[in-house]
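> Need coordinates for the following:
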Amino acid sequence: MKLNYKLQGKGQPVVFLHGVFGSLDNLNQLAGGLVSEYLTLQVDLRNHGQSPWSDQISYPLMAQDVADLCRELQLKDIILIGHSMGGKVAMQLSQVIPDLIQKIVVIDIAPVKYNGSPNAIILRSLMYCLNNQITDRKQIMAVMREAGITDAICLFLLKSYKNQHWLFNLNAINDQYANICDWQIIPANAPCLKPILFIRGGNSVYLAEKYQNTIYAQFPHAEIVTISGAGHNVHAEKTQEVLQLLQDWLNCSLSSG
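Model (predicted):
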């Protein structure tokens, strides 16, 4: 699948992978903070943004899409930065193109299967609007507010609503949502030995302490850093703190590795 992407800057490549319901623009602030020193590649994952739609969504498929793009662009020594679903794609890529990856940053997601997710409420609200042909932006926002979805998340979602049309493939996301929550544990005999940084929002449930042993089993060289006062979208809520952390960690891991 040919993915839509935005390529800027020059130097070592940094590939940015967004979360569910998002697009390549979601990580603009992080890419903008690194573009003076790196070649930044922002990607619309399948069924999102301007990339093609498919009935199938899974981490092997999404990772293969990105791997094909990286090979097409002849990238090497890649730094992967993925948020939420994009973080799982980044972790999957460690098994697909390990020879092309230098290090990985995962933002507020764990390499585990989630049996429940706050996104389920969002998905139900969006499907209600779709099935009931609610197309007015104010009415969509009212439905989401009634479900208890914050205005910040409502506004984030509506960035992908253009001309009464969702830029993400809502039906496919709904049908394949179990795959988005899923994760195939990396076998103990094939752990990823790349440097990997997990950035956790202190108020988020996605990267809870109970997952630490599972993280280290699959990624023995993992570092986990918590940004206090932030939720799941820690990169948007605490952009400067996350950028400083990224720059410090990348420089440190570069000099030490």
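
> Please count neighbours and contacts with C-alpha atoms only from this point.
Fine.

> For the stretch 151-257 of the chain, which segments count as helices?
For the stretch 151-257 of the chain, the helices defined by DSSP state H, counting those that start in this stretch occupy 151-158, 170-175, 177-181, 212-218, 234-237, 239-256.

> Please identify the deepest-packed of those helices.
Highest mean neighbour count among these (mean count of other CA atoms under 10 Å): helix 234-237, with a mean of 20.

> residues in contact with it?
Leu27, Gln29, Leu30, Ile107, Asp108, Arg200, Gly201, Ile227, Ala230, Gly231, Val242 (CA atoms under 8 Å, 6 or more residues apart in numbering).

> Report the buried members of those residues.
The neighbour-count test (16 or more other CA atoms under 10 Å) marks Leu27, Leu30, Ile107, Asp108, Arg200, Gly201, Ile227, Ala230, Gly231, Val242 as buried among these.

> quick one more, to check against the first:
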Amino acid sequence: MLRLSRTWRGPRGPFGSPAPSFSGAPVAPSSGGRGNAEPRPLPLSYTLLDGEATLPAVVFLHGLFGSKTNFSSVAKAVAQQTGRRVLTVDARNHGDSPHSPDASYEAMSQDLQDLLPQLGLVPSVLVGHSMGGKTAMLMALQRPDLVERLMAVDISPVATTSVSHFAAYMTAMKAIVIPQKLPRSQARKLADEQLRPVVQDMAVRQFLLTNLVEVDGHFSWRVNLDALAQHLDQIMTFPPQQQAYPGPALFLLGGNSEFVQPSHHPEIRRLFPQAQMQTVPNAGHWVHADRPQDFMAAIRSFLA
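Sure, this is the predicted structure:
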């Protein structure tokens, strides 16, 4: 299987110069997404698995604090089982993609509207979890011509503030202190201990700690905590939309999750009139991690 990767590299290495604060970040230029009609797209980091060019590609979009590696095993399975091209992408301010003060859904949608045609992957199947699901929904509503079908994983086009602990996670991550020149294993253990009082779920801590990186002996978060914290209220809501997306859509929900409520269904139906709802039993918000086989079965069925 042919695998193509592109990782954004700043002028001074993969994460920019070592930052003075723990949550320091590489920054790419941005219009801010406010003064201009459209935000300026950023060159996202991605991995593309080769497949049959006549079939719509499958594009995986991760959630807040995630990265393209969240879907690595699923992406390989989809490529092998369906013969399709499969793209995993780091959103701006996440993974190996550049950082920007603009963390809006309009900006994240614009990044994809720029990238997918460049790669010859339109129209494509968008599979987005949480924040990535909202990015996928907005892109489908803005540019339905670029989206063959849409799968939103445990998220809806409605505000989800009441059920998230993301603000507390960010505060805990920003407060971490790690001495320089520690071995990575010790640094990770120390960070885990400092997160534990706030992030009691070990699986969630392990997920957050995938963002801990070391550059020249200095440990920092590769997610842009400052921009994400500033935009968190925006990330938890959804930009108001009028036009519906006419294509097929699947809303895959975690049976143990409270992110999508019955009260959200009317807005889902209004914006996505072809939407199907499917619940995965015994899955929380991270459906693909909790029930990977059920997640794969849902994707295969939706593609068929």
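
> among the buried ones among the contacts of helix 234-237 of structure 1, which are in strands?
Judged by DSSP state E, these include Ile107, Arg200, Gly201, Ile227 as members of strands.

> any chance of the residues you listed in TSV, plus distance to Ile215 of structure 1?
Shown next, in TSV, are these (distance: CA to CA, whole Å):
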residue	distance to Ile215 of structure 1
Ile107	13
Arg200	13
Gly201	16
Ile227	18
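
> Any chance of the buried ones among the contacts of helix 234-237 of structure 1 in JSON lines with distance to Phe21 of structure 1 as columns?
As requested, these are exported to JSON lines (distance: CA to CA, whole Å):
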{"residue": "Leu27", "distance to Phe21 of structure 1": "13"}
{"residue": "Leu30", "distance to Phe21 of structure 1": "18"}
{"residue": "Ile107", "distance to Phe21 of structure 1": "16"}
{"residue": "Asp108", "distance to Phe21 of structure 1": "16"}
{"residue": "Arg200", "distance to Phe21 of structure 1": "20"}
{"residue": "Gly201", "distance to Phe21 of structure 1": "19"}
{"residue": "Ile227", "distance to Phe21 of structure 1": "23"}
{"residue": "Ala230", "distance to Phe21 of structure 1": "20"}
{"residue": "Gly231", "distance to Phe21 of structure 1": "17"}
{"residue": "Val242", "distance to Phe21 of structure 1": "21"}
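
> tell me which of those is nearest to Asn4 of structure 1?
Among these, Leu27 lies closest to Asn4 of structure 1 (CA to CA), at 14.7 Å.

> Could you check which residue of structure 2 pairs with the closest one?
The equivalent of Leu27 of structure 1 in structure 2 is Phe71 (alignment by TM-score structural alignment).

> do the same with Leu73 of structure 1
So Leu73 of structure 1 corresponds to Leu119, using TM-score structural alignment.

> Could you do Tyr59 of structure 1 as well?
Counting by TM-score structural alignment, Tyr59 of structure 1 lines up with Tyr105 in structure 2.

> What about Glu106 of structure 2, how many residues nearby?
21 (other CA atoms under 10 Å).

> what's the helix or strand for it?
helix 105-118 (DSSP states H and E).

> how much does the next helix or strand after that helix deviate in direction from helix 292-303?
Following helix 105-118 of structure 2 in sequence order, the next helix or strand is strand 124-129 (DSSP H and E). Interaxial angle, strand 124-129 of structure 2 versus helix 292-303 (axes from the mean of the first three to the mean of the last three CA atoms, to 10 degrees): 150 degrees.

> ok, average deviation of strand 124-129 of structure 2 from structure 1?
Compared with structure 1 after fitting, strand 124-129 of structure 2 has a mean deviation of 0.4 Å; criterion: mean CA distance after the TM-score superposition for structure 1.

> okay, the helix or strand following that strand sits on what stretch of structure 1?
Counting by DSSP H and E, the element after strand 124-129 of structure 2 in chain order, helix or strand, is helix 131-142. Mapped onto structure 1 using TM-score structural alignment, helix 131-142 of structure 2 spans residues 85-96.

> ok, so of the contacts of helix 234-237 of structure 1, who is nearest Val14 of structure 1?
Taking those together and measuring to Val14 of structure 1 by CA to CA, the closest member is Leu30, at 10.4 Å.

> I figured that closest one was touching Glu241, is that so?
No - Leu30 of structure 1 is not in contact with Glu241 according to CA atoms under 8 Å; the separation is 10.6 Å.

> Pull the contacting residues for the residue nearest to Gln242 of structure 2 when sequence neighbours are not counted.
Spatially, and ignoring its direct neighbours in sequence, Gln242 of structure 2 is nearest to Leu271 (7.5 Å; CA to CA, 6 or more residues apart in numbering). Shown in contact with Leu271 of structure 2 (CA under 8 Å, 6+ apart): Leu141, Gln241, Gln242, Gln243, Ala244, Tyr245.

> top of the residues you listed by neighbour count?
Ranking the contacts of Leu271 of structure 2 using other CA under 10 Å puts Tyr245 first, with 25 neighbours.

> Please pull up the equivalent of that residue in structure 1.
Match for Tyr245 of structure 2 (TM-score structural alignment): Cys192.

> which residues touch its match?
Listed by CA under 8 Å, 6+ apart, the contact set of Cys192 of structure 1 reads Ser94, Gln95, Gln218, Phe219, Pro220.

> can you rerun that using 6 Å?
Going by CA atoms under 6 Å, 6 or more residues apart in numbering, Cys192 of structure 1 touches Phe219.

> Equivalent analysis for the one 5 residues further on, please.
For Leu197 of structure 1, the contact set (CA under 6 Å, 6+ apart) comprises Val105, Ala222, Glu223, Ile224.

> I am finished for the moment; much appreciated.
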